[in-house]
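Engineer: Sharing a sequence plus its predicted fold:
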Amino acid sequence: MGRVIIFNLLRFVALIALQVVLFKNIGYYNLATPFPYILIILLLPINIPNFILFVLAFATGLTVDAFYDSIGVHAAACVALAWFRLFFFKITLDVDVQNSFETPSLGIMGSKWFLTYAAIGTLVHHIVLFHVEYFSFSNYLSTLFSILLSSIFTILLTLLISLLIYKRKSRLLGN
């Protein structure tokens, strides 16, 4: 249990640092901005208590908000992502898997399940993020275009990070 907490804490620090130092400055004409820090929420253990999940999601969002000088935009999107995560687990996982304390990673859950989970979760996060950030229906097509491009960019980065880290780990466990 202590190992899981330390591993998630290290993942939090690493992904927040990458988001703030590297990915904050990467974008495509303010249309596509990657937000791979959502992996912090996506990769929390399956059976984490709901209260702790929402507190961690809110704290993650507030941390990113502090560096982006936004007021609760990322916090709202992260809490929406945590809500989606609970809903997705209830409809896609068996009861015995829901009671496990495994990390829902690419190597453990399989590529089809993880890709669906990451893609829909990213869309939920980005829809809430951009709607709360812009809070306007003027230039709505531009907002939708930003959501789509940023989601694609984030999903690709999420899969790349998952392939680099978690696939290698599962191969080691399989040998």
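Structural biologist: Ah, there it is.
Engineer: only C-alpha atoms for contact and neighbour calcs from this point on.
Structural biologist: Noted.
Engineer: show me where this structure has helices.
Structural biologist: With helices called from DSSP state H, the chain shows them at 2-21, 39-42, 50-68, 73-92, 95-98, 106-109, 111-134, 140-162, 168-174.
Engineer: Give the other helices and strands that the last one contacts.
Structural biologist: With contacts taken as 3 or more CA pairs under 8 Å, 6 or more residues apart in numbering; DSSP states H and E, helix 168-174 sits against helix 106-109.
Engineer: Pasting the second one now:
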Amino acid sequence: MIKDLGKYVIMFFVLVLVQVLILNNIQFSGLVNPYIYILFILLLPFTIPGYFLLGISFILGISIDIFGNTPGIHAGATVLLGFLRPGIAQLVSSRELIEKGTMPSMAQLGFASFIKYTVISVLIHHLFLFFAEAFSFSDFFETLLRWILSSIFSIIIILGSQFIVFKN
């Protein structure tokens, strides 16, 4: 990871800027808001130490919170994703691939495994994010609809980025 530090720093800033300047301003009737900044957490090497992963997750989430004026909701959802990511990785990929320590891209994991990895991660992140934002079950079905639609849109953008930007 040290040799790729520059690449990860650039990816961090690009994803935060795209999220804050472009995607946070996209809303379709208040139901769809794509959050692709979590792609940074998804693409970190599997061998990254847990404490470092949680720290980076917090910094990423709080960066989005600062620019979006939200009180720690993104930080909480991103730290949860960082905490659960090793388990998700073990669920969808082989032990050899995890121990190899490469960036878990579509080229490394394969199409089906990367889709599973992305879908599970996005669904968990968005579920926490939207229900923490609502902080109530009074609008349960509206929040559920926002979760599903935003997750689908985010997954499509993340998978599209793998085809466009990360062709390995």
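Structural biologist: On my side now, so go ahead. Everything numeric here is computed off the predicted structure, so don't read it as measured data.
Engineer: Would you mind giving the helices of structure 1 as a markdown table with mean neighbour count added?
Structural biologist: A markdown table is the format used below for the helices of structure 1 (neighbours: other CA atoms under 10 Å):
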| stretch | mean neighbour count |
| --- | --- |
| helix 2-21 | 14 |
| helix 39-42 | 22 |
| helix 50-68 | 17 |
| helix 73-92 | 20 |
| helix 95-98 | 12 |
| helix 106-109 | 17 |
| helix 111-134 | 19 |
| helix 140-162 | 18 |
| helix 168-174 | 11 |
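Engineer: and of these, who's closest to Tyr29 of structure 1?
Structural biologist: helix 140-162 (10.0 Å; CA to CA).
Engineer: Structure 2: which residue goes with Ser100 of structure 1?
Structural biologist: By TM-score structural alignment, Ser100 of structure 1 lines up with Lys100 in structure 2.
Engineer: Could you give the number of residues near that match?
Structural biologist: The number of residues packed near Lys100 of structure 2 is 11, by other CA atoms under 10 Å.
Engineer: show me what contacts it?
Structural biologist: The contact partners of Lys100 of structure 2, taken as CA atoms under 8 Å, 6 or more residues apart in numbering, are Thr47.
Engineer: Can you tell me which of the helices of structure 1 is nearest to Thr33 of structure 1?
Structural biologist: Thr33 of structure 1 lies closest, by CA to CA, to one member of the helices of structure 1: helix 140-162, at 5.1 Å.
Engineer: Now the residue positioned nearest the centre of structure 2: closest residue in space, sequence neighbours ignored.
Structural biologist: Nearest to the mean C-alpha position of structure 2, counting by CA atoms, centre = their mean, stands Ile38 at 2.1 Å. Distance criterion CA to CA, 6 or more residues apart in numbering; nearest residue to Ile38 of structure 2, sequence neighbours excluded, is Thr78 at 7.1 Å.
Engineer: same question, Tyr37 of structure 1
Structural biologist: Leu15 (5.2 Å).
Engineer: Now do the one you found against Thr63 of structure 1, distance only.
Structural biologist: Computed as CA to CA, to the nearest Å, the Leu15 of structure 1 to Thr63 of structure 1 distance reads 11 Å.
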